[in-house]
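In: fold the following, please.
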Amino acid sequence: MLTLQALTLLYVLTSLRLNGNLITNGSEIINGKKVPDNQMLYMASVQSGNTHVCGGFLISKDFVVTAAHCSKPVVLGTHNLKKVDSKTMRYDVTQCKLVDFHNIVSGKDIMLLKLKKKAKLGKKVQLVKLPKTDMTMKANTECRVAGWGLTKTGGEAVDQLQMSNVSIVDPEECKKRLDGKLPNNVICAGGYKTKNGFCQGDSGGPLICQGVAIGVVSFNVGKNCDYPNWPNVYTDVSKYLPSIKKMLSSNQTVVG
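Out: Below is the predicted model:
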């Protein structure tokens, strides 16, 4: 599997460092476990050339949420990327921007992908709930992140969906740890004071708290995923609810 180092961002990211550590797109699940086949059925694999590059999550029959730096066809309905039926599981998409996105360190790392054919909901494909209103999660709230990718720094990618429990990091502590360079409208969880978190390859995947997708995997610091060191950063979904609902209003109502 490919790590997520979008060529369009490299020239920006190589000049942006925090405490001497390069900020990089999020991707792999660290210290995780296999997701049971009957759970997290909203997960989407964003792919390029039949190879996983980003995560995503299904919020309606028409739309997948992912990171703004991800835009490819998606696969739904399987946790095992070795078992993909291209005729029934692969969906071409149209990119639908919610906000003007420049690079991951400036925030706004969220986008909708509109499926060119509606997803068929059933035993293998379900929707995930979004927050109902703007919200702030309390520090230490336990949540969950999931995705496909490497399981350790320099390790091997996996084909089976993995998940890991992570806790919300206080935003002021997160900002302090990131040398004050923290975008607006983000959530920090995992990667700090824990061995659990994400790394290069899960960008676009969801941060799930109490069954609700509250965040989108955005970035971490450096390519070192041997946590604990730096908090992981997610785009705060609740801050973009008006734009999401407006885009979906002519298609299908958001769950939640």
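In: all contacts plus neighbour counts: C-alpha atoms, from now on.
Out: Noted.
In: neighbouring contacts of the top strand by length along the chain?
Out: When the chain is parsed with DSSP state E, its longest strand is strand 212-221. With C-alpha atoms under 8 Å, 6 or more residues apart in numbering as the test, strand 212-221 has contacts from 18, 21-27, 65-67, 104, 109-110, 128-131, 186-187, 198-199, 202-208, 230-238.
In: one more: stretch 141-148?
Out: 27-29, 43, 45, 52, 55, 157-168, 197-198, 201-202, 205-210.
In: off-centre distance for it?
Out: 10 Å (C-alpha atoms, centre = their mean, to the nearest Å).
In: so which bits of it are buried?
Out: 142-148 (16 or more other C-alpha atoms under 10 Å).
In: just stretch 107-117 next, same as before
Out: In terms of neighbour count (16+ other C-alpha under 10 Å), stretch 107-117 has its buried residues at 107-115.
In: list the contacts of it.
Out: By C-alpha under 8 Å, 6+ apart, stretch 107-117 touches 61-69, 71, 91-101, 103, 183-186, 204, 216, 218, 235, 244.
In: for comparison, sequence B:
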Amino acid sequence: MPLTQVSLQNRGSHFCGGAILTDRWILTAAHCFTSVSEEFLSGVRVLVGEFDRRVVDEEEQVFLIKSVSVHEKYHHALPMNYDIALVELEQHITMGAQVQPVCLPLPDVTVPPGTTCVVGGWGRTKERGRLPAVLREVHLDLVNPAKCKYLLHTVRRSLLSQRAGQLQPVTTILCAGPERGGKDACQGDSGGPLLCPAGSGSAPWVALGITSWGRGCGRGWGSDSNRPPSKRGSPGIFTDVRLLLPWIKQKLREGRS
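Out: Below is the predicted model of the structure:
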């Protein structure tokens, strides 16, 4: 696949991923920007065409940030609904053989549970590991939406000790990953795209989700009810891009005005 993925770096250290949306805009997660102050953003660089962080890659480009738009309804409390942000670059990206924008899904596209998707990033490959130097990818199957919703309610109860009746409705989230664990996105992968096939055959791969969070890294979650809360896992949790297409389009229009 072409390098639609970007690395967000704060004073040289990778902290989040993102995806090229247009030659001026990057799609990422809201929680990557706990601050949008001028002081913080001045230290952030967006690396496009990055593959190996130890060297300058052939199509690598480095950009300053002009602005960040965080979704107005985003809240950091789990289940972290509306975890989406758009980053506007100071200059235009030069597309190439490797550097290409990601495709967005159509609002009504149906990607059935069990579909194998791809998550990429420079995040940890295990909970206490170091960030890898080279872009990695992992294949994850989509979880049934009803099971995803139930799991998120269970995780949130165990973390916050709140009754189910007090939970916010899960409206912008999808899950991916095996019940047995072993494969997952992890710390450092946040903001990167969950790429899924939007049909059969030669149908395009689309950014169905944005990497948001998870309980542990690659922990099994099929038998969580038999585990103490500190040992429970979850599938990978992703922002469902289909539900936020109107917001994305609105921000892009505002950026052109």
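In: what's the TM-score here?
Out: Remark: TM-score between the superposed chains equals 0.76 [TM-score structural alignment, normalised by the length of structure 1]; 212 aligned residues with a C-alpha RMSD of 2.2 Å.
In: so which of the contacts of strand 212-221 of structure 1 sit within strands?
Out: Filtering the contacts of strand 212-221 of structure 1 for strands - DSSP E - leaves 18, 21-25, 65-66, 186-187, 198, 206-208, 233-236.
In: and G147 of structure 1, what's its match in structure 2?
Out: Correspondence of G147 of structure 1 to structure 2, assessed by TM-score structural alignment: G121.
In: how near is that match to Q98 of structure 2?
Out: 16 Å (C-alpha to C-alpha, to the nearest Å).
In: now A176 of structure 2
Out: A176 of structure 2 is 26 Å from Q98 of structure 2, by C-alpha to C-alpha.
In: more crowded one of those two?
Out: A176 (30 against 16; other C-alpha atoms under 10 Å).
In: which residues touch that one?
Out: 140-143, 235-238.
In: can I get those residues in a markdown table with distance to E50 of structure 2 and neighbour count?
Out: Formatted as a markdown table, those follow (distance: C-alpha to C-alpha, whole Å; neighbours: other C-alpha atoms under 10 Å):
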| residue | distance to E50 of structure 2 | neighbour count |
| --- | --- | --- |
| L140 | 23 | 24 |
| D141 | 26 | 19 |
| L142 | 27 | 22 |
| V143 | 30 | 22 |
| P235 | 27 | 33 |
| G236 | 24 | 29 |
| I237 | 25 | 25 |
| F238 | 23 | 29 |
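In: close enough to count as contact, L58 of structure 1 and V74?
Out: No - between L58 of structure 1 and V74 there is no contact under C-alpha atoms under 8 Å: 10.2 Å.
In: mutual contacts of these two, please.
Out: Joint contacts of L58 of structure 1 and V74 (C-alpha under 8 Å, 6+ apart) are A44.
In: from the middle of its chain, how far away would the longest helix along structure 2 be?
Out: The helix that spans the most residues within structure 2, counting by DSSP state H, is helix 145-160. Centre-to-centre, helix 145-160 of structure 2 and its host chain are 19 Å apart (C-alpha atoms, centre = their mean).
In: what helices and strands are in contact with that helix?
Out: strand 173-176 (3 or more C-alpha pairs under 8 Å, 6 or more residues apart in numbering; DSSP states H and E).
In: where does the strand it packs on end up in structure 1?
Out: Against structure 1, strand 173-176 of structure 2 falls on residues 186-189 (TM-score structural alignment).
In: and L41 of structure 1, how many neighbours?
Out: Neighbour tally, L41 of structure 1, other C-alpha under 10 Å: 23.
In: any idea how far K132 of structure 1 is from it?
Out: 20 Å.
In: do A157 of structure 1 as well
Out: In terms of C-alpha to C-alpha, A157 of structure 1 sits 35 Å off from K132 of structure 1.
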